[in-house]
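[1] Quick one: sequence and predicted model below, then my questions.
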Amino acid sequence: MARARAAMTREHGGGTFSQVLVDRLEYRAVRGRDGYAWEADGWIGGDIHRFALATEGEGEFGHAPDEAEVQALYRRAIGPWFNAEAGVRQDLGRGGRRTHAVIGIDGLAPYWFDVSAQAFLSTRGELQTRLEASYDQRITQRLILQPAAEVTLAAQDVPELAVGAGVSEAELGLRLRYEIRREFAPYVGVHRERKFGAAARFARAEGERASATNWVAGVRFWF
């Protein structure tokens, strides 16, 4: 493995590279409410070691984000297809401010599935795990259908954040994008969220729905 990585470094010149990917910047419509969501990731480094900033969140227009987070991560290649990562996550949304330690792994699984698993331990001792997977199905050279799924699991109830022990929340999405250029692609689709168990009860107690389906339209771009 060490020889292979050394060969990889020589092949690419051992240089420093960078990329910013805005995977989702979208409008969401559900029962007359106008909302928004984003997910982006930027990194700088080489083939083995990288420093990354990642952010995601969602909310309603005219209000502060309901959920928002920023992660600062160190990533290290642990094989041709996967990276291990560690760092810190800061929550910024109206749902509550938390600081978490982060460890995780992400990469390309067999059959070209993009997968990610992260564990978060907050300064209050709250432990959560987030699992994500997506797949780009090319219909044509420019038209791409992307199903995606995300599941959040928690070790304990956190009522103020509407988080319940066990499987707390799941999100499913189906987005169809058209690559005007490789670096720029508008899309449309549907996104569904659902809370389970105690998380659903906490949400209803706050006057919120435990599940929602959104029609979405947005843009994906990178540079």
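    Thanks, I have the structure now.
[2] CA atoms for contacts and neighbours, from now on please.
    Noted.
[3] I figured I139 hits L145, correct?
    Yes: in this structure I139 lies within contact range of L145 using CA atoms under 8 Å: 7.0 Å.
[4] Put this next to the first one:
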Amino acid sequence: MSKVRAIHFATMVCASLASVSVSAQSTSSQDHSAHQEMVSPQSQGDKSKISLEAVDLHAGHRMTEVAADPHAGHNMTQGDSAPPSQMDHGEMQMQGGSAPPDARDPHAYSNGLQVGKGDYAVPGVPHLMLADEHTFASFRAERLERKFDSKGDDSTSYDMQGWFGTTYDRFVIKAEGDVAKSKVEESRTELLWSHAIATHWDTQLGVRLDTGEGPNRQWMAFGIQGLSPYWFEVDATAYLGDGGRTAVRLEASYELLITQRLVLEPKIEMQAFGKSDPERGIGSGLSEASAGLRLRYEFSRQFAPYIGVERAGTFGETADYVRAEGGRTKKTRVVAGLRFWF
């Protein structure tokens, strides 16, 4: 009996060992192909160094198969397909249209003010006007002076100019003359239309009327007025009268600033005629000329008294007419006057 038990016990031990062996083999049979075993270095003398064989990084990963291209091997030519220009753009979103909801109001910059609307709208103004579109007016008395002569032949002279209009087109009135012993000896008045042709330059077209001693004379006038290089003020005009009469008048001046208020101004004037006019005591050629030097003090740019000296004379046939009447052909006079404008 004891022998039978020993045999039975041995049988159970063998079965247990066999079961353990099968389990170990099953565990070792798992897929370790993703890992490569470490190998020893080629040189057995240096056992501290080890190297890694090339490792397949994707070994053991699940690789999803890529679907085959159904068009592989096909000829992808245009064939009968429609050209790009025939594409239907009806559903495409094009630029333009209404502004986005969060766009800023363009009137917000003006605080709500709009042209022709609101409390600040000017009645009768259909649109905004730039500075050169407005009309202006100005009057300037270039000379309003008393001339003192050593022979007692004193007189009062004036040289004035006014205009009304825009920057480019103006209506101009010029007046110049001499008054002696409460009598107008000589007077020249011009009515002109002035048009700007360049920076600082205007062309002028109009009429001129001469009054004083002798019969009145009328002229057609055309000239140019402006500021030449080096800041010379120039006024040159040609005249055409009835009976074939012609005349030319030239005036030039320069302002030399001694200080910001003290200004020295030299000035020359001359006048020539193409035909004699004995009734007015005028001969052909250079008729008269003058050169003056005036020193003014500008209390403001609009108001300036001045003093100066002037040398004037007549020439040619005009001088002959003056001598025939007992007058002097050359005069040197001291002047004092006022220059103003507004």
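    Here it is on my side, so go on. Here the structure is a predicted model, which means the values were calculated and not measured.
[5] thinking again about what came up before, have a look at I139 and L145 of structure 1 and say which one is more surrounded.
    For I139 of structure 1 versus L145, neighbours defined as other CA atoms under 10 Å are more numerous around L145 (19 against 10).
[6] For whichever residue in structure 2 pairs up with G189 of structure 1, pull up the helix or strand it's in.
    For G189 of structure 1, the aligned position in structure 2 is occupied by G308, per TM-score structural alignment. Element membership of G308 of structure 2 [criterion: DSSP states H and E] is strand 303-314.
[7] What mean distance separates the helix or strand just after that strand from the matching residues in structure 1?
    Following strand 303-314 of structure 2 in sequence order, the next helix or strand is helix 316-324 (DSSP H and E). Compared with structure 1 after the fit, helix 316-324 of structure 2 shows a mean deviation of 0.9 Å (mean CA distance after the TM-score superposition for structure 1).
[8] residue range for whatever helix or strand comes next after helix 316-324 of structure 2 in structure 1?
    Later in the chain than helix 316-324 of structure 2, the nearest helix or strand by DSSP H and E is strand 330-341. In the comparison with structure 1, strand 330-341 of structure 2 aligns to the range 211-222 (TM-score structural alignment).
[9] Now that stretch on structure 2. Mean distance?
    Following the fit onto structure 2, the mean deviation recorded for stretch 211-222 of structure 1 is 0.5 Å by mean CA distance after the TM-score superposition for structure 1.
[10] for that stretch, which positions count as buried?
    Residues of stretch 211-222 of structure 1 classed as buried: T213, N214, W215, V216, A217, G218, V219, R220, F221 (neighbour count, 16 or more other CA atoms under 10 Å).
[11] what ranges do the strands span in structure 2?
    If you assign secondary structure with DSSP state E, the strands in structure 2 sit at 136-149, 155-165, 169-180, 183-198, 201-212, 217-228, 232-241, 246-254, 256-257, 262-273, 285-297, 303-314, 330-341.
[12] quick one, which of the ones you listed is nearest to C14 of structure 2?
    Judged by CA to CA, the one of these that comes nearest to C14 of structure 2 is strand 183-198, at 127.8 Å.
[13] between that closest one and strand 217-228, how many degrees?
    Computed with axes from the mean of the first three to the mean of the last three CA atoms, to 10 degrees, the direction of strand 183-198 of structure 2 lies at 50 degrees from that of strand 217-228.
[14] Show where strand 183-198 of structure 2 falls in structure 1, residue numbers please.
    On the basis of TM-score structural alignment, strand 183-198 of structure 2 is assigned to residues 64-79 in structure 1.
[15] quick one: buried residues of that stretch?
    Residues of stretch 64-79 of structure 1 classed as buried by neighbour count (16+ other CA under 10 Å): P65, E67, A68, E69, V70, Q71, A72, L73, Y74, R75, R76, A77.
[16] Show residues contacting that stretch.
    Counting contacts by CA atoms under 8 Å, 6 or more residues apart in numbering, the residues outside stretch 64-79 of structure 1 that touch it are 1, 47-60, 83-95.
[17] now do stretch 328-342 of structure 2
    Contacts for stretch 328-342 of structure 2 (CA under 8 Å, 6+ apart): 138-150, 301-315, 319, 322-323.
[18] Roughly how far does S300 of structure 2 sit from W341 of structure 2?
    Distance, S300 of structure 2 to W341 of structure 2, by CA to CA, to the nearest Å: 10 Å.
[19] Next: V334 of structure 2.
    23 Å.
[20] ok, now M12 of structure 2?
    When M12 of structure 2 is compared with W341 of structure 2 (using CA to CA), they lie 141 Å apart.
[21] which one in structure 1 is aligned with F171 of structure 2?
    Under the alignment (TM-score structural alignment), F171 of structure 2 pairs with F51 of structure 1.
[22] OK, contacts around its match?
    Taking CA under 8 Å, 6+ apart, one finds W43, I44, G45, A72, L73, Y74, R75 in contact with F51 of structure 1.
[23] Show me which pair in those is furthest apart.
    Maximum pairwise distance among those (CA to CA): 13.8 Å, between G45 and A72.
[24] For the aligned residue in structure 1 for E298 of structure 2, which non-adjacent residue is spatially closest?
    Aligned counterpart of E298 of structure 2 in structure 1: E179 (TM-score structural alignment). Using CA to CA, 6 or more residues apart in numbering and skipping the chain neighbours, the partner closest in space to E179 of structure 1 is A185 (4.2 Å).
[25] Now do the same contact list for the one you found.
    Neighbour list for A185 of structure 1: R177, Y178, E179, V219, R220, F221 [criterion: CA under 8 Å, 6+ apart].
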